[in-house]
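Trainee: for reference, the sequence and a predicted model appear below.
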Amino acid sequence: MERRDLGERVAKSGKRRTPLWARLSAIFGCVLMVLSGGALVAQQVLVSRYAGAVETGNLFGAPAGAAAKEEKSDIKGPLNILLVGIDPRTDEQTPLSDSIIVAHIPADMRQAYLFSIPRDLVVDIPPFEKTGFKGGRSKINAAMGYGSSVGNGKHDVVQGFDLLAKTVGQLTGIQEFDAGAIINFNGFKAIVEAMGGVTMTIDQNVKSEHLQPNGKPRPRLARCADNSCAHPYYGPQAEYKVGTYHLQAWQALDYVRQRYGLPRSDYDRQRHQQQFIKAMAKQALGKDVVTNPAKLDKVLKAAGKALIFDGGGHSVVDWAFSMKNIRSDDMTLVKLPGNSIINNGDYRGEELEPSAKEFFSAVRQDRVQDFIFRHPEYINNNAG
């Protein structure tokens, strides 16, 4: 696809839209589907540079040649996109998926529904021939680890994503995801830093397990150096109070990591992560970023380093154009109801309520809007 063709596709629409280079930043730096619209005009160099900066990978283990076959068709809804957030790790450490989000785009491509899968959800993880994993029942965030081993003590997050996608697919009944991304939380931090922080609404008082009020790590108990303690930290804690604030990057990332001490633990954290995504989307397309070439360039570079993307045979630019009608206000944040599994006083993980099966069926049949109308309790009321 030539750059001139991209410009012509936008110019012919005759509409004033959010610039494509900003949409790229929003879509991929803020989790793939944030906003829309775009007039290329003279910013084709930025588009090209950003598209080339995004690392791509075969996240779904598709056979060679499959992607090239799909590349000939347009991106049409309904769509399901799997987004996985990980903490930075070396290839000698077993990767764990700290955040699992599915984005459902209906057939009209004008709405995005985001729902999170609890990281401690107990599920059946299918066998995985590449690592010799025979399958079993475990917390879903372990699936990436079971699928990541490549021998000699090394791990590959791209290969691990494949097994996680199969596990999420088995849970939800989604046979095939249309795109996917692995997002590095340190990369998210760099994006927010490039934007100059992010404004978001904090919906409950939260104390940080990890950081002090000045942003520095809290000291760890010496006897917990091997991570054998559930709460290895001590000393003053950073605190986040109810209200709307402009947060520094370290504050925003720290806030959405917290789950200990929250009434609903990981369910509260899921909601905060969804709120963060939406806040990033709005910030990335604000005038302070879009009309500031220097800041915009920093945001694009940071976003390009933040993730590994698989577009199902379509380029970053193709995905940007496909989302042209979706804006941040069109994003609906969905909460899946669930409860903790307690066995003889010990925490074993999480389980979803039976109605979640009906929701997954609505996703597969592209009737989420109808389901939400009948089950308004699935909407995160504190969407930020």
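Mentor: Done, it's in.
Trainee: could you use CA atoms for every contact and neighbour count after this?
Mentor: OK.
Trainee: determine the number of other residues adjacent to residue 225.
Mentor: Look at residue 225: counted by other C-alpha atoms under 10 Å, it has 10 neighbours.
Trainee: okay, one more to line up with it:
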Amino acid sequence: MVVAGGTLVAQQVLVSRYAGAVETGNLLGAPAANAAKPASDIKGPLNILLVGIDPRTDEQTPLSDSIIVAHIPADMKQAYLFSIPRDLVVDIPPFEKTGFKGTRTKINAAMGFGSSVGNGKHDVVQGFELLAKTVQQLTGVPTFDAGTIINFNGFKAIVEAMGGVTMTIDQNVKSEHLQPNGKPRPRLSRCADNSCAHPYYGPQAEYKKGTYHLQAWQALDYVRQRYGLPRGDYDRQRHQQQFIKAMAKQALGRDVVTNPAKLDKVLKAAGKALIFDGGGHDIVDWAFAMKNIRSDEMTLIKLPGSSIINNGNYRGEELAPSAEDFFASVREDRVQDFIFRNPEYINNNAA
């Protein structure tokens, strides 16, 4: 939603045509709040939860591979994006729908704990609800105004529809998953069941520092890497934020907005990639409400943290104490003042 506003406003007829193509779901767990509301009710400050997942069947437990919060200040003229580390150790609250009693573990497990619907089946929409409650508890944000689940393969389709994406790569990265030609790397047979951390072998796709126009498979592969990076998942979070900003810039560019055929493909791909809950407002209302937010008004935030090592074993991630001050600035809508006093929170390597 953050990246699409300007494009959708630019082509009102296409907005109406494709609004129904976006799947909607009760992600936020508040059916009464999902009754239709006037579009004019969308006013800042706003907080939106964006969750990226790998494609999975309903018999597989879903995991949130990417968790990003977009904070929109009261003036509705800019956006601040910050990522929650997938391995962050947190308290996951109880969830009555699945009988889950609550536990302390990595946050990316929350969606799985909330997703069971019986008979070995899982529902990502229901799982999102528990993840949202977990992020609310972590940040102190009382509620999210909107939420969306983004399928990573859907992201790839959107970038393909745009003809690729131009990104600034800020560090040399080797792919864990793909070969230089984009095909999957072979897997070790003894790790076919994912029992080891690095089950792949053979030549690797590489991404060198610099600015490049990436094909869709390259962009998605680049932003999914964390093994071998100096700061692991923290580097990956930064790359994912950069990817969102680069997509926004390209989606709002004249090459897409003024090209009906290309815009048609982009909107079709977006419709297949998302499950959206607008808190009683449809995707068109949200697009118009955020029409003034451009890619240049997106500030990427990096949360400080470090690994938890017990007896030489990796247990997950923890945030620095100052992160609580940042969360307070989100709750009180004074993020701009916070980053003015704490410039180290700004992702200076943003594309």
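Mentor: Here it is on my side, so go on. Note that this is a predicted model, so its numbers are computed, not measured.
Trainee: corresponding residues in the second structure for the helix or strand containing residue 169 of the first structure?
Mentor: According to DSSP states H and E, residue 169 of the first structure maps onto helix 157-172. Mapped onto the second structure using TM-score structural alignment, helix 157-172 of the first structure covers residues 124-139.
Trainee: roughly how far does the counterpart of residue 201 of the second structure in the first structure sit from residue 208 of the first structure?
Mentor: Applying TM-score structural alignment, one finds that residue 201 of the second structure aligns to residue 234 in the first structure. Between residue 234 of the first structure and residue 208 of the first structure the computed distance is 11 Å (C-alpha to C-alpha, to the nearest Å).
Trainee: now residue 252 of the first structure
Mentor: From residue 252 of the first structure to residue 208 of the first structure the distance is 11 Å (C-alpha to C-alpha).
Trainee: sorry, back to before: and the gap between the match of residue 201 of the second structure and residue 253 of the first structure?
Mentor: Using C-alpha to C-alpha, one obtains 20 Å as the distance from residue 234 of the first structure to residue 253 of the first structure.
Trainee: next, count neighbours for the equivalent of residue 73 of the second structure over in the first structure.
Mentor: Counting by TM-score structural alignment, residue 73 of the second structure corresponds to residue 106 in the first structure. Using other C-alpha under 10 Å, residue 106 of the first structure has 21 other residues around it.
Trainee: neighbouring contacts of the strand or helix carrying residue 80 of the first structure?
Mentor: In this assignment (DSSP H and E), residue 80 of the first structure forms part of strand 79-86. Strand 79-86 of the first structure has contacts (C-alpha atoms under 8 Å, 6 or more residues apart in numbering) with 31, 95-107, 165, 177-185.
Trainee: and that strand, which stretch of the second structure?
Mentor: With TM-score structural alignment applied, strand 79-86 of the first structure matches the range 46-53 in the second structure.
Trainee: any idea how far that stretch is from the chain center?
Mentor: Centre-to-centre, stretch 46-53 of the second structure and its host chain are 6 Å apart (C-alpha atoms, centre = their mean, to the nearest Å).
Trainee: please apply the same query to stretch 178-198 of the second structure.
Mentor: 25 Å.
Trainee: please name the residues that touch residue 11 of the first structure.
Mentor: The contact partners of residue 11 of the first structure, by C-alpha under 8 Å, 6+ apart, come to residue 39.
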